[in-house]
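>>> got a predicted model here, sequence first, then my questions.
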Amino acid sequence: MINIVKKEPVFKKIVSILIASIIFVFIIFTVFQYNNLKNIYLEQNEINKRLIGTLVNKYPQDEVDIVKAIQTKDDKYRDLGQSTLDKFGYNEDYSMYKNVNFKEHLKYFLVNNLVVFVILIIIVLFMVFIFVKYVFNKLIKINKDIENIINNNYIVEEYFTQEGIFNRIYSDLNKLSKSLNLKLNNLEREKESIKELVTDISHQLKTPLASLNLYNSLLLEEELEEDEKNEFLQTNQMSINKLHNLIDLLVNISRLEANMINIKKEDKSIKETLNKAINSVKVKASLKNIKVNLDEFEDKIIPHDSKWTEESIFNVLENAVKYSSQNGNINIVVEETISFIKINIQDNGIGIDKGEFNNIFKRFYRSEEVEDIEGSGVGLYLSRKIIESQGGNIVVSSKKGQGSKFSLFLTKV
């Protein structure tokens, strides 16, 4: 309870006002009682005056003893006085309630107590009313805010800096609303992304499927020479291979974007991963008599997913082979910086226009200048996704007709 009062400003204010009110009422009550006691003293003093006057008038020679009897506490003649009062009916129980002075003071005392009690009740009820009204209004606002969040009409306010349980609730509602809005926005983006992916897949599959359908119809319906049949079959086989590669890439992209691929970083040799990627591309490179040269470097054990990092490097190397002419060269240089291992892949192919640097990493993007070259436009997109998911990046530098250099940055920790 004490902790709640400390943390809630309104509770602090109410308790402070209540304590101040009680102190104020206590002071008033004390003043009233003091005045009552003072009146009793003055009344008793008047009685003493009348009593002393009567005795001194009758016994002037005993004036000193009479005054001393009143001023000093001497019980010598107390019993005599009591018996005298009893003789005339002035015993303690009887005379107290019939005494006019006592009745007056008792009435004053009861009225004072009643006034103080009523004031305290009014103050407590007022404080309770203020507290209940405050809590009720806060709960109404919280209820409306929750309804607005449910209906997506909540207006996010600035974070509350004041203390108090209700301010913490409002702050949490702000966080909840922001979180829900973020998730809704992510869902919308994912929805649009899925639409784009379906559209891109449909577009990419149409061409090879149309080719397969055309040549298959010719094979079935036309009387062809053996050489023509073989040519059509080889064309179909190329389309089938293209479809197979495209589907593999699409599956990898969809799994990666849906977080179905778990990139697992382990401490492994970067030289081993790089050599595997080079060996995978050597067959395609040899068909165009392209040499893949790797400068010697000191091997490093760094945390990376060797399988998917190899896939990323292979895609870059495959592009370098694809867009390089016969008898070309691909040079690979590995450098070490403070935070990264940098893999530079340099080719002497057709090069890339500077305005295309950002576009080439987009999914299914292909420049008009390379539409005649076989490709799907997903390799570099997938490579960057893989590297970025491990905390790295890929950048490109190139000039038209002078080749391209792709730099892959892999984190060392």
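Received it, and whenever you're ready, just let me know what you need.
>>> from here on, contacts and neighbour counts on C-alpha atoms
Fine.
>>> what is the biggest helix by length in the chain packed up against?
In the chain, taking DSSP state H as the definition, the longest helix is helix 165-221. Contacts defined by 3 or more C-alpha pairs under 8 Å, 6 or more residues apart in numbering; DSSP states H and E place helix 165-221 against helix 100-150, helix 226-257.
>>> which neighbouring elements make contact with the last one?
Spelled out, it's helix 226-257. Judged by 3+ C-alpha pairs under 8 Å, 6+ apart, helix 226-257 is in contact with helix 165-221, helix 379-388.
>>> and the next element down the chain from that helix?
strand 266-269 (DSSP states H and E).
>>> and that next one, what's buried?
Within strand 266-269, no residue is scored as buried using 16 or more other C-alpha atoms under 10 Å.
>>> centre of the chain to it, how far?
34 Å (C-alpha atoms, centre = their mean, to the nearest Å).
>>> what comes into contact with that strand?
Surrounding strand 266-269, the residues in contact under the criterion C-alpha atoms under 8 Å, 6 or more residues apart in numbering are 299-306.
>>> with distance to residue 325 and neighbour count added, can I get those in TSV?
Compiled in TSV, these are given as follows (distance: C-alpha to C-alpha, whole Å; neighbours: other C-alpha atoms under 10 Å):
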residue	distance to residue 325	neighbour count
299	31	11
300	33	15
301	35	14
302	34	18
303	35	18
304	33	25
305	32	20
306	30	21
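>>> and the residue nearest to residue 397 when sequence neighbours are not counted, helix, strand or coil?
In space, and not counting its chain neighbours, residue 397 is closest to residue 405: 5.3 Å by C-alpha to C-alpha, 6 or more residues apart in numbering. In three-state terms, and counting by DSSP: H, G, I helix; E, B strand; the rest coil, residue 405 is strand.
>>> quick check: residue 405 touching residue 349?
No - counting by C-alpha atoms under 8 Å, residue 405 stays clear of residue 349, with 10.0 Å between them.
>>> returning to what we had before: pick the most buried one from the helices and strands packed on helix 226-257.
Comparing the helices and strands packed on helix 226-257 by mean neighbour count (mean count of other C-alpha atoms under 10 Å), helix 379-388 ranks first with a mean of 22.
>>> still on that earlier bit, closest to residue 30 out of the contacts of strand 266-269?
For those, the closest approach to residue 30 (C-alpha to C-alpha) belongs to residue 303, at 80.4 Å.
>>> alongside the first one, take a look at this:
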Amino acid sequence: MMTMLWWCICGALAAAAFWYYRKYNELYRAADGMLEQVLSEERIENSGLEEGRLSALAAKCLRVQEKLNLEIGRAQEEKEQVKQLISDMSHQLKTPLANVLLYVEMLCRQELPEGRRQDFLEKLRRQTEKIDWLTASLFKMVKLEQGVISFREENADICAAVRMAVSAVYEKAEKKEIAIEAEGLRETMLWHNPEWTAEILVNLLENAVKYSPPHSKIKIGLQRYETYSRILVTDQGIGVRRDEQSLVFQRFYRGKEVRAREGAGIGLYLSRLIAEQEKGYLTVEPAPGGGSCFSLFLQNCKNPAPAL
């Protein structure tokens, strides 16, 4: 009797050991297969698995796979951005660098009259300033695209940003005898970063000065709505074609009417990126009587948190 009982216990233990061996062997093979799918970038399918440890393991492997794919995608995107930056920089810097080399070669000529020498020195200065502006703008553009630059918005008066922008372009406007006028501009608290907003307005005003005829006017206005306020920059220049109004804020885009003029197609794109960081946006439309009306929309002043 005892012998029979002993053999029954041994048989039960052996059966249990065999069952656990098969069970964990299946689990091992399933885990090995899922890891192989992760390494070969094949999607893990766990829809046919029963509830339990294997299903939970498959779900976790799937999460690991999705995270790895996301990181791989980000790395590939950053790689493409670096390649694009190098291509953009070489394209944008090619002409001014060629000009710099030409002017240096001319300045090295001993027989060059003093008057001509001064002319070439001035041209050389302008080209080096352009190269400096281009490189700074390109790197700023990439940092904005990647979200590296941290914005600190606050409730601030928009007039401060307008004053900074007008001061920056006043000399260029004065040379063309272009008047910059403010209409309906008053102290208005908006949610923004005054220095970055001033950079947007500088780009808009510089374009207005560049593409407007001498003795014309540029008007800066303000319209307040329920949640947003609109800052308008209106000029009497060549305007923007209707089929290009949605394109002018794209990277390196230059309209058909201005491609023969000096420019890089960076300013409006940078302005768009800055506006988006401030939770705002930019638009353009024809101005009454000719010219363009660029509008910057910014959020109205946010209510401060209640005191505890």
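The structure has been received and is ready for your questions. It should be emphasised that the depicted structure is a prediction, and the values quoted were computed from it without experimental measurement.
>>> what does the residue nearest to residue 397 of structure 1 align to in structure 2?
By TM-score structural alignment, residue 405 of structure 1 lines up with residue 293 in structure 2.
>>> ditto for residue 228 of structure 1
Taking TM-score structural alignment, the alignment pairs residue 228 of structure 1 with residue 116 from structure 2.
>>> what about stretch 298-317 of structure 1, distance to the chain center?
Counting by C-alpha atoms, centre = their mean, stretch 298-317 of structure 1 is centred 35 Å from the centre of its parent chain.
>>> cool, and stretch 260-272 of structure 2?
Distance of stretch 260-272 of structure 2 from the chain centroid (C-alpha atoms, centre = their mean) equals 14 Å.
>>> what helix or strand is residue 296 of structure 2 located in?
Element membership for residue 296 of structure 2 (DSSP H and E) is strand 292-299.
>>> list of residues touching that strand?
190-192, 204, 227-240, 275, 278-287.
>>> could you identify the buried members of those?
Looks like the contacts of strand 292-299 of structure 2 have 190-192, 204, 228-240, 275, 278, 280-282, 284-287 buried, using 16+ other C-alpha under 10 Å.
>>> among the residues you listed, which lie within helices?
The helices, defined by DSSP H, take in 204, 275 from these.
>>> how far away is the equivalent of residue 237 of structure 2 over in structure 1 from residue 404 of structure 1?
Superposed on structure 1 with TM-score structural alignment, residue 237 of structure 2 falls opposite residue 349. Residue 349 of structure 1 sits at a distance of 7 Å from residue 404 of structure 1 (criterion: C-alpha to C-alpha, to the nearest Å).
>>> which one of the helices and strands packed on helix 165-221 of structure 1 lies closest to residue 208 of structure 1?
Closest of those to residue 208 of structure 1 is helix 226-257, at 5.3 Å (criterion: C-alpha to C-alpha).
>>> any idea of the angle that closest one forms with helix 379-388?
Helix 226-257 of structure 1 and helix 379-388 are oriented at 30 degrees to each other (axes from the mean of the first three to the mean of the last three C-alpha atoms, to 10 degrees).
>>> with structure 2 overlaid, how far apart is helix 226-257 of structure 1 on average?
Overlaying structure 2 shows helix 226-257 of structure 1 at a mean distance of 2.2 Å from the equivalent residues (mean C-alpha distance after the TM-score superposition for structure 1).
>>> return the distance of that helix from the chain's centre.
Distance of helix 226-257 of structure 1 from its chain centroid, counting by C-alpha atoms, centre = their mean, is 47 Å.
>>> likewise for stretch 200-216 of structure 2?
Counting by C-alpha atoms, centre = their mean, stretch 200-216 of structure 2 is centred 23 Å from the centre of its parent chain.
>>> just stretch 261-279 of structure 2 next, same as before
Per C-alpha atoms, centre = their mean, the centroid offset for stretch 261-279 of structure 2 relative to its chain is 9 Å.
>>> that one: end-to-end distance?
Termini of stretch 261-279 of structure 2 sit 32 Å apart (C-alpha to C-alpha).
>>> what span of structure 1 lines up against it?
Aligned by TM-score structural alignment, stretch 261-279 of structure 2 falls on residues 373-391 of structure 1.
>>> that older thread, I'd like the helices and strands packed on helix 226-257 of structure 1 as TSV, with distance to residue 232 of structure 1 appended.
Formatted as TSV, these follow (distance: least, C-alpha to C-alpha, whole Å):
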stretch	distance to residue 232 of structure 1
helix 165-221	6
helix 379-388	28
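>>> wait, which of the ones you listed is closest to residue 17 of structure 1?
Residue 17 of structure 1 sits nearest to helix 165-221 of all those, at 20.0 Å, using C-alpha to C-alpha.
>>> superpose on structure 2 and give me the mean offset of that closest one.
Relative to structure 2, helix 165-221 of structure 1 is 1.9 Å off (mean C-alpha distance after the TM-score superposition for structure 1).
>>> do you know how far whichever residue in structure 1 pairs up with residue 202 of structure 2 is from residue 390 of structure 1?
Matched to structure 1 by TM-score structural alignment, residue 202 of structure 2 sits across from residue 314. Remark: distance between residue 314 of structure 1 and residue 390 of structure 1 (C-alpha to C-alpha) = 17 Å.
>>> and if you look at residue 221 of structure 1?
53 Å.
>>> tell me how many other residues surround the aligned residue in structure 2 for residue 292 of structure 1.
Taking TM-score structural alignment for the superposition, residue 292 of structure 1 sits opposite residue 180 in structure 2. Using other C-alpha atoms under 10 Å, residue 180 of structure 2 is surrounded by 20 other residues.
>>> which ones are touching residue 180 of structure 2?
166, 173, 217-220.
>>> tell me which of those you also see in structure 1.
For those, the subset whose aligned partners also touch in structure 1 (both residues aligned by TM-score structural alignment, their matches' C-alpha atoms under 8 Å) is 166, 173, 217-220.
>>> among those residues, which ones are in strands?
Among these, the ones falling in strands (DSSP state E) are 217-220.
>>> of these, just the buried ones, ChimeraX syntax please.
In ChimeraX, a selection of the buried entries from these looks like this (16+ other C-alpha under 10 Å):
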select :217,218,219,220
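>>> redo the ones in strands among the kept ones among the contacts of residue 180 of structure 2 as TSV? Include distance to residue 147 of structure 2.
Converted to TSV, these look like this (distance: C-alpha to C-alpha, whole Å):
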residue	distance to residue 147 of structure 2
217	37
218	33
219	33
220	30
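>>> just give the nearest non-adjacent residue to the residue most central in space within structure 2, would you?
Geometric centre of structure 2, nearest residue: residue 145, 2.8 Å, by C-alpha atoms, centre = their mean. Among residues not flanking residue 145 of structure 2 along the chain, residue 273 sits closest, at 7.3 Å (C-alpha to C-alpha, 6+ apart).
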